[in-house]
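Chemist: Show me how the following folds:
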Amino acid sequence: MQTDTTIMPYPVTVSGPDTPLSHPLAAALLTSIDDYHPQLRGRRVWLACSGGRDSMALAAVCAALYRQGALPFLPQLLHVDHGIQAVSKTWATHVQAWAEAQGLSCHILRAQVFGDNEQAARTARYHAMQAHLRQDDVLMLAHHSDDQAETLLMRLIQGAGVQGLAGMQPWRVQEADTGRYQLWRPWLGVRRAALSRYAECQQLPYINDPTNDTGDNQRSQLRRDIMPALTALNPQAIDNITRSAALLRDAADTVQTQAKSDIAQALIDTETYPPYQRGLSVSTLQALPRARLRQCLHTWLTLDEPLPPPKQYIDDVGALVVRRDANHQTALYWQASERGYHVRRYQDTLYRLDSAWLSWLALPITSQRLLLNHSTQTQSIILRADSLCRWQVRVQATAEATNSTLHIQALTRDVSVKTTRMNHPQRGKKLYQRLGIPMWLRGSIAIISMTDTDGHTTPIALISPYHLWPLSTKTDAVHCETLLSFIAE
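Modeler: All right, here's what the predicted structure looks like:
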């Protein structure tokens, strides 16, 4: 039963017949539960419910199977009120009232939409739900085979590769700033027509969003104009496209496994670099065949992003990898879903740098002065901090350094420095090259000096946010440790 979008009858109970276990929708859900039983065990399960036909049908089937004892859990509904339509608050009230009548818990979330189109609203809904989920929660989605076919055609039009043409996955681990959660789509093998028949039989009071059929976005145009034409040419078109997506998903899994193996071989020690700066060995990448290099870069760049960069960007990064000259000035920028990234190469390392990390590296180093006392416990001195990250030095003096004064300040290019591994003092570009410091980190080098009780000042160490280079044997008199901590973590 299609519900008017402005006047909603609630509370509503299901008046149609119950849902037998043999019903195709129930059978598909129970089969998916068997497939992902280990991943579901012990986790909270949520169901994204817009109030539309598909999500209401999934919620109704879950409630019916739970009442029969066939479903071992009852998902909680999540409905997002994004406020971009005048009736959105009425929709939220309707969904909550219907859910309560079925014995389902329903949480209404508010979302702020940046934009006035359906994609902006979709992004806002996902962000609102992500913020609500806890680590490893499961979010059920009611996508079906018609959605899968539309997705495949959209990505084909956009020139997607094997990963994109694999379509939506029935189970996917999703990484977000708020943590990790699981997306579960148990009905990817179910046709839209089956959901419509079920909704009519059960007299579900679903909401019909008029924007779904206006044709003012690519998906609705495909749904309104292209899909009927395809099914007129071949009644099995949607089933065939869905089968192609499944076959491509198998191929994508094979490609992904190889790409992750190549990344593991090329990965620079992750403990050396912060999470906003990732690195791969250029020489290891250069040994890969061209096709594997492209897939390796594609996977690496999008490890924590929902969508990959354009093909041209990946090709440009590949050209940066195979280049043989020593020019380290090239910086390739990519604006992802929320973050911006720069890809740069320095010496034998290819870096992916978060724009927020580069902004943090541009902050000034706070000069510090500390009187050392042997009886003093370990002290932490903050050199740079903001809402993203904190860089500090942990200091503990020995008896030899008692009553000395420790100075920490930014290293300038005109200061000559000789580390314990150098034969001669060096400064500026030669010093940075000798220490292997990339351009974007050269403003984040500090020098630690110690002035003894006789007034003699001795440089004892250079530090970066995660390196320390001894400059003198007097380094042993003061135990220094450089620490980097990310506030967002």
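Chemist: Going by C-alpha atoms from here, please, whenever you check contacts or count neighbours.
Modeler: OK.
Chemist: Looking at the protein, which helix is longest?
Modeler: Ordering each helix of the chain by length in residues (DSSP state H) puts helix 237-266 first.
Chemist: Now do stretch 163-177: distance to the chain's middle.
Modeler: On the basis of Cα atoms, centre = their mean, to the nearest Å, the separation between the geometric centre of stretch 163-177 and that of its chain is 11 Å.
Chemist: again, but for stretch 482-489
Modeler: Taking Cα atoms, centre = their mean, one finds the center of stretch 482-489 at 19 Å from the center of the full chain.
Chemist: Next, the buried residues of that stretch.
Modeler: Across stretch 482-489, burial judged by 16 or more other Cα atoms under 10 Å covers Thr482, Leu483, Leu484.
Chemist: Quick one: residues in contact with that stretch.
Modeler: Surrounding stretch 482-489, the residues in contact under the criterion Cα atoms under 8 Å, 6 or more residues apart in numbering are 274, 387-394, 463-468.
Chemist: Identify, from the buried residues of stretch 482-489, the entry nearest to Thr257.
Modeler: Closest approach between the buried residues of stretch 482-489 and Thr257, by Cα to Cα: Leu484, at 32.2 Å.
Chemist: Quick check: closest non-adjacent residue to the closest one.
Modeler: Across the structure, with Cα to Cα, 6 or more residues apart in numbering as the measure, the residue nearest Leu484 apart from its sequence neighbours is Trp391 (4.7 Å).
Chemist: Counting neighbours, what do you get for that neighbour?
Modeler: Other residues lying near Trp391 total 21 when counted by other Cα atoms under 10 Å.
Chemist: Surely His107 touches Asp81?
Modeler: No: contact between His107 and Asp81 fails when scored by Cα atoms under 8 Å: they sit 10.4 Å apart.
Chemist: neighbour count winner among these two?
Modeler: Applying other Cα under 10 Å to His107 and Asp81 shows that Asp81 carries more neighbours, namely 24 against 19.
Chemist: got the contact list for that one?
Modeler: For Asp81, counting by Cα under 8 Å, 6+ apart, the contacting residues are Ser88, Lys89, Ala92, Ile108, Leu109, Arg110, Ala111.
Chemist: for Val255, same thing?
Modeler: In this structure, Val255 makes contact with Gln295, judged by Cα under 8 Å, 6+ apart.
Chemist: hmm, 7 Å instead?
Modeler: Applying Cα atoms under 7 Å, 6 or more residues apart in numbering, one finds that Val255 lies in contact with no residue.
Chemist: to the chain's geometric centre, what's the distance from stretch 15-30?
Modeler: Distance, stretch centre to chain centre, for stretch 15-30: 35 Å (Cα atoms, centre = their mean).
Chemist: quick one: contacts of it?
Modeler: Counting by Cα under 7 Å, 6+ apart, the neighbours of stretch 15-30 from elsewhere in the structure are Val61, Ala64, Pro186, Trp187, Cys201, Gln202, Gln203.
Chemist: So which of those is the closest to Asp253?
Modeler: Closest to Asp253, out of all of the contacts of stretch 15-30 and judged by Cα to Cα, is Pro186, at 19.0 Å.
Chemist: who touches the closest one in this structure?
Modeler: Listed by Cα under 7 Å, 6+ apart, the contact set of Pro186 reads Ala28, Leu29, Ser32, Pro170.
Chemist: Let's see this one next, to set against the first:
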Amino acid sequence: MTPAGNPGSGRDWPEALCTPVRHLPDHSHLRIALSGGMDSVLLLHVATWLYAHSGQISAVHINHQLQPNADQTERFCRSICRQLGVPLDSHRVTVSGRESSDIGASGGGIEEAARNARYQVFEEILAPGELLLMAHHGDDQAETVLFRLLRGTGMAGLGGMPVTRPLGAGRLYRPLLDFSRAELHGWAVQHGIEWMEDPSNIDERFDRNFLRTSIFPLLKSRWPSLISRMGHTAHSCREGDELAAKLAEIHFKQCAGPSGELCLSALGALSLAEQKNLLRWWARYFRYQPPAIADWPQVLEDFLSSPADREPELRGTGFVIRRFRGCLYLVPEFTKLPAGKPVLVPDQALSWGGWRLTLAASGKPKTPAPEIRVSTRAGGERIRPAPGGPSKLLKNWLQEKNVPPWERARLPLLLEVVDGHEEVVGAGDLWVSGKYCGEAPASGWRIVVERECN
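Modeler: Below you'll find the predicted structure:
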């Protein structure tokens, strides 16, 4: 614990510090992310002074169980919240890879795992209308920008941490980004704030600590206004990224098909920089992290010009970009399909490979529930799309419907068992036999097929 004299009443908090905390986005409840460190404890004091009368303020502490004083820090956070009359929501998390020594220049390892665990809790607990305040300051922003620069980031990364963004069902807000660590430390000492030091903050095996303790002091001695300069750079990069996103949105409207796919002929009319910008934006639009690609020209050349019998693709985290009939499709990574051929139980929805399948009675059926099995294509299946019309090979019918190959392989087939034989009565949401669809299905039973992403 770091003592700093006698705690102040809060009545003399500087207006410069109060102003950004006073002017927050609309919210129904205010949460303070409380680590126990100097900056978060200071933010808690100021926010409590400004908002305690509303009764709509609380703190949240994440115990990563990584440091020797982790439990002591949690107790300290409980104590300071009791003193201030602020409810505390404390969560213990188990950080994946906590025994690993992979904490160096890769930028991953335990630092990133701890951050992911922390933000996962925040996402889970924030309710609609709630605002989470985080105490990141100008030094944190500068460290983030330099760290990302060293990792080879683009303009979005050099924009650093945004002041606000959606988080779970609520929002995250950082009111202290315009202040340096030195300014906040001065106010904390002046007002007698106590806080806990994280012993890992001096461990230079961690990349950010190395930058904080060894690199930034040297840079600041040469350029005293470094933190504010890097803050301006981050702000300019964020503006540039916003403009690039607006341009990509315009190009998306020019290139997009009815299902969000990109038409290659329209994409090919753009410059290389515009194509790259659009593909990155497209991934973010579907809430994926854009892939880090060293050779964008070759990737785009493969998509635009490789022979029709080739199947070029670009893999990202959680998705694949694939080409099909003159268009690019962003396809989520598929979950493993269930084994066997499950049978639909009346009025019980079955989750199956991203689909929700239900067998429901239509009125008062006169016959028992049919045996409807769910499976994928095995080859040779036939369907009769139009009542009384000719039957067709399912394979050929799916090709006529322009169903991409990766969807054909995972399409749920609904198989009615009659006298021991299986007859196809449905193919995903593309077709269901008249026996089991419509206002008055002939069988008295209706099959409802939905994509779970809907």
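Chemist: TM-score them against each other, please.
Modeler: Comparison of the two superposed chains (TM-score structural alignment, normalised by the length of the second structure) gives a TM-score of 0.81, and 437 aligned residues with a Cα RMSD of 3.9 Å.
Chemist: quick revisit: the strand or helix carrying the residue nearest to Leu484 of the first structure vs the second structure, average distance?
Modeler: Of the helices and strands defined by DSSP states H and E, Trp391 of the first structure is found in strand 389-397. Compared with the second structure after fitting, strand 389-397 of the first structure deviates on average by 4.8 Å (mean Cα distance after the TM-score superposition for the first structure).
Chemist: can you pull the buried residues of that strand?
Modeler: Buried residues in strand 389-397 of the first structure, defined by neighbour count with 16+ other Cα under 10 Å: Cys389, Arg390, Trp391, Gln392, Val393, Val395, Gln396, Ala397.
Chemist: Roughly how far does the aligned residue in the second structure for the residue nearest to Leu484 of the first structure sit from Val331 of the second structure?
Modeler: When the two structures are superposed using TM-score structural alignment, Trp391 of the first structure falls opposite Leu357 in the second structure. Plainly put, Leu357 of the second structure is 21 Å away from Val331 of the second structure if you go by Cα to Cα, to the nearest Å.
Chemist: just to revisit the earlier point, and the strand holding Trp391 of the first structure, what does it pack onto?
Modeler: On a contact count with 3 or more Cα pairs under 7 Å, 6 or more residues apart in numbering; DSSP states H and E, strand 389-397 of the first structure meets strand 379-385, strand 478-486.
Chemist: Which SSE is immediately downstream of it?
Modeler: Next along the chain after strand 389-397 of the first structure, taking DSSP H and E as the criterion, comes strand 405-410.
Chemist: what's that next one in contact with?
Modeler: 365-372, 445-452.
Chemist: follow-up on the earlier one: the residue nearest to Leu484 of the first structure reaches Thr366, doesn't it?
Modeler: No: Trp391 of the first structure lies out of contact with Thr366 (Cα atoms under 7 Å); the separation is 10.4 Å.
Chemist: secondary structure element for the alignment partner in the first structure of Glu400 of the second structure?
Modeler: Aligning on TM-score structural alignment places Glu400 of the second structure opposite Arg434 in the first structure. Secondary-structure element containing Arg434 of the first structure, defined by DSSP H and E: helix 428-435.
Chemist: how about the strands in the stretch 101-250 of the first structure?
Modeler: Listed in chain order, the strands of the stretch 101-250 of the first structure (DSSP state E, counting those that start in this stretch) span 106-110, 138-140, 171-176, 179-184, 206-207.
Chemist: list the helices and strands the third one packs on?
Modeler: For strand 171-176 of the first structure, the helices and strands in contact under the criterion 3+ Cα pairs under 7 Å, 6+ apart are strand 179-184.
Chemist: List the residues that contact the residue nearest to Leu484 of the first structure.
Modeler: Contact criterion Cα under 7 Å, 6+ apart gives Ile382, Leu383, Arg384, Ala385, Pro465, Leu483, Leu484, Ser485 as the residues in contact with Trp391 of the first structure.
Chemist: Return the closest of those residues with respect to Gly115 of the first structure.
Modeler: Within the contacts of Trp391 of the first structure, distances to Gly115 of the first structure taken as Cα to Cα reach their minimum at Ala385, with 32.6 Å.
Chemist: which of the contacts of Trp391 of the first structure line up with contacts in the second structure?
Modeler: Under the criterion both residues aligned by TM-score structural alignment, their matches' Cα atoms under 7 Å, those that remain in contact after alignment to the second structure are Ile382, Arg384, Ala385, Leu483, Leu484.
Chemist: Can you tell me which of these comes closest to Ala124 of the first structure?
Modeler: Ala124 of the first structure lies nearest to Ala385 out of these, by Cα to Cα, at 30.0 Å.
Chemist: one step back: just send the strands of the stretch 101-250 of the first structure back as CSV, with distance to Met56 of the first structure too.
Modeler: CSV is the format used below for the strands of the stretch 101-250 of the first structure (distance: least, Cα to Cα, whole Å):
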stretch, distance to Met56 of the first structure
strand 106-110, 12
strand 138-140, 12
strand 171-176, 20
strand 179-184, 16
strand 206-207, 6
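Chemist: I'd like to know which of those strands is closest to Asn117 of the first structure.
Modeler: Of all the strands of the stretch 101-250 of the first structure, strand 106-110 sits nearest to Asn117 of the first structure, with 17.2 Å by Cα to Cα.
Chemist: any idea where the helices of the stretch 1-150 of the first structure begin and end?
Modeler: 24-35, 37-40, 53-67, 88-101, 118-132, 145-157 (DSSP state H, counting those that start in this stretch).
Chemist: Next, the angle from the fourth one to helix 53-67.
Modeler: Put plainly, it is helix 88-101 of the first structure. Using axes from the mean of the first three to the mean of the last three Cα atoms, to 10 degrees, the interaxial angle of helix 88-101 of the first structure with respect to helix 53-67 works out to 20 degrees.
Chemist: how big's the offset between helix 88-101 of the first structure and the second structure?
Modeler: So helix 88-101 of the first structure averages 0.9 Å relative to the second structure (mean Cα distance after the TM-score superposition for the first structure).
Chemist: before we move on, what about the last one?
Modeler: Between helix 145-157 of the first structure and the corresponding residues of the second structure, superposition yields a mean separation of 1.0 Å, by mean Cα distance after the TM-score superposition for the first structure.
Chemist: quick one: contacts of that helix?
Modeler: Applying Cα under 7 Å, 6+ apart, the contact partners of helix 145-157 of the first structure are 164-165, 167-168, 188-192, 219, 222, 238, 241-242.
Chemist: Can you tell me what His467 of the first structure aligns to in the second structure?
Modeler: Correspondence of His467 of the first structure to the second structure, assessed by TM-score structural alignment: Leu430.
Chemist: Of the kept ones among the contacts of Trp391 of the first structure, which is the nearest to Arg323 of the first structure?
Modeler: Nearest to Arg323 of the first structure among these is Leu484, at 32.7 Å by Cα to Cα.
Chemist: Thank you, goodbye.
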